[in-house]
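*Asks:* just to be clear, the model below is a prediction. Sequence and coordinates:
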Amino acid sequence: MLLIFAMITVVECSSQKDAFFYDREKMVELQLKNRGINNESVLAAFRQVPRHEFVLPDYLKYAYTDNPLPINEGQTISQPYIVAFMTQVLDLRKSDRVLEIGTGSGYQAAILSQLCDSVFTIELFESLNTSATAIFRKLNYNNIYTKVGDGYLGWPEKAPFDAIIVTCSPSHVPEVLTTQLAEGGKMVIPVGGGGIQELVLLQKKNGKIRKKDILPVRFVPMLNDSGKKY
């Protein structure tokens, strides 16, 4: 009887794993841990959040590959490593309130939601906001708050934020975003107008912003509601 019970338990546990469970495990081991992502809470979030829910159907088989993938409106879902790297440098606490500029697919916000108190995410394109919000509801990510708007302006009504993450690239750091950063808070943002930008980490200490260049990256440009680049 004990043997039969044990066999049933194994089958039931296996059935609870979705079809991409082992793809996520492989992603975490090879793409993240092997490249220096060592924050256990961040790794746990990547094991938990189903990236395949955030990609277009035509790219489902590439959901856990080491690549960015196209989504609607000419935007992309970022490479898992870049999402993890940007998340790790923020060093989030469970009590933190985070502002994200550029909801896109919603994957970055979903990862953040596992690590902090609340995520406020702004998307310029209404269609992307609608699809991401639907996924958040489907997956019961109830601490993510969405808004359609110009991310350059931030979300002043909800400021200050303990962390700000920007997933599109302006030519410069928007001063309005630094004013919405809480004392001691961190912001990570790709900056530059060319094909390659610099990922920049900023921290507010004693009311002053300290800036550090950390990684060359490639992101879509930050746009205003007229489609013009910042």
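*Replies:* That came through fine. Numbers count the residues shown, from 1 in each chain.
*Asks:* every contact and neighbour count from this point should use C-alpha atoms.
*Replies:* Fine.
*Asks:* what residues are up against the residue nearest to residue 186 when sequence neighbours are not counted?
*Replies:* Of all residues not flanking residue 186 in the chain, residue 203 sits nearest, at 4.4 Å (CA to CA, 6 or more residues apart in numbering). Neighbour list for residue 203: 184-187, 209-211 [criterion: CA atoms under 8 Å, 6 or more residues apart in numbering].
*Asks:* just the buried members of those?
*Replies:* Among the contacts of residue 203, those classed as buried by neighbour count (16 or more other CA atoms under 10 Å) are 185-187, 209.
*Asks:* in strands, which of those residues appear?
*Replies:* 185-187, 209 (DSSP state E).
*Asks:* out of the buried ones among the contacts of residue 203, who's nearest residue 77?
*Replies:* Among those, residue 187 lies closest to residue 77 (CA to CA), at 19.8 Å.
*Asks:* the closest one and residue 14, how far apart?
*Replies:* According to CA to CA, to the nearest Å, residue 187 and residue 14 sit 40 Å apart.
*Asks:* distance between the ends of stretch 174-188?
*Replies:* By CA to CA, the extent of stretch 174-188 from end to end equals 12 Å.
*Asks:* identify the residues contacting that stretch?
*Replies:* By CA under 8 Å, 6+ apart, stretch 174-188 touches 86, 89-90, 152-156, 159-166, 199-207, 209.
*Asks:* alongside the first one, take a look at this:
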Amino acid sequence: MPYDLKRNRERMVRDQLERRNISDPNVLRAMRAVPRHKFVQDAMRLSAYEDNALPIGYGQTISQPYIVGLMSEALEATEGMSVLEIGTGSGYQAAVLYAMGLKVYSVERIQELHVAAVKLFAELGYVSPQFKLDDGTLGWPEKAPFDRILVTAGGPEIPEPLVEQLSDPGVLVLPVGRAKRTQQLVRIRKNNGDITIEKLANVAFVDLVGAHGW
């Protein structure tokens, strides 16, 4: 490519994350390390480090870098924690979580995206994340509980199976909204059986499809 990929990643982190108050050093380090251009379609690679969501096929998108950074930081995760991601997509968010030192489990409902992500992770040498093709709104009960859960699609309600599969204490971050493509990004904390919900930002995600989604 006719440009410096490492320099573009550094610029992405500086201009899109640090200048917008993303400060978790583990998140910043991970996003400097993961080659985002590998997770977009070939025709989109020149735009991989710009501040935009990009299409990845099948009506899905890879979130803009700022949103990936915001959601990753909102997890308040520390190295070694287990994290369930709902909506593998191209695998970029899962790769960031992996680079943060987390034990990653990721569920995708679209077979073509699932297969492509598994293949790409193998090519990149990311060997420990586990992937599943299934309805993500049901979570991954066989692997539960999870210290952290992250949902990368927006549904009309908080999926109850995900709350049930969250460790106590634990944190769940997801977009929720009654109108499609218009949601509130919220952080849910479970602590001693109590559930609290904190609104973080207005966002626009693709639809969360499944038994507990659209």
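*Replies:* Looks like it came in fine. Values in this document were obtained by computation on a predicted structure and should not be read as measured data.
*Asks:* quick one: TM-score?
*Replies:* Overlay of the two chains. TM-score (TM-score structural alignment, normalised by the length of the second structure): 0.95; 211 aligned residues with a CA RMSD of 1.4 Å.
*Asks:* what about the residue nearest to residue 186 of the first structure, which SS state?
*Replies:* Of the three states, residue 203 of the first structure takes strand according to DSSP: H, G, I helix; E, B strand; the rest coil.
*Asks:* can you pull out the helices in the first structure?
*Replies:* Here the first structure has its helices, by DSSP state H, at 2-15, 21-26, 40-48, 80-90, 107-113, 126-138, 175-179.
*Asks:* mind putting the ones you listed into a markdown table with distance to residue 64 of the first structure?
*Replies:* Shown next, in a markdown table, are the helices of the first structure (distance: least, CA to CA, whole Å):
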| stretch | distance to residue 64 of the first structure |
| --- | --- |
| helix 2-15 | 20 |
| helix 21-26 | 6 |
| helix 40-48 | 11 |
| helix 80-90 | 8 |
| helix 107-113 | 12 |
| helix 126-138 | 18 |
| helix 175-179 | 32 |
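*Asks:* pick the most deeply packed of the ones you listed.
*Replies:* Across the helices of the first structure, averaging neighbours per residue (mean count of other CA atoms under 10 Å) puts helix 107-113 on top, at a mean of 26.
*Asks:* so it corresponds to what in the second structure?
*Replies:* Under TM-score structural alignment, helix 107-113 of the first structure corresponds to residues 92-98 of the second structure.
*Asks:* then stretch 149-161 of the first structure?
*Replies:* Using TM-score structural alignment, the residues of the second structure aligned to stretch 149-161 of the first structure are 134-146.
*Asks:* so what touches the matching stretch?
*Replies:* Here stretch 134-146 of the second structure makes contact (CA under 8 Å, 6+ apart) with 81-84, 86-87, 107-109, 159, 161-162, 165-167, 170, 208-213.
*Asks:* quick check: buried residues in that stretch?
*Replies:* Quick answer for stretch 134-146 of the second structure (16+ other CA under 10 Å): 134-140, 144-146.
*Asks:* what is the nearest of these to residue 20 of the second structure?
*Replies:* Distance to residue 20 of the second structure, by CA to CA, is smallest for residue 146 among these, at 28.8 Å.
*Asks:* how far away is that closest one from residue 138 of the second structure?
*Replies:* From residue 146 of the second structure across to residue 138 of the second structure, the span is 13 Å (CA to CA).
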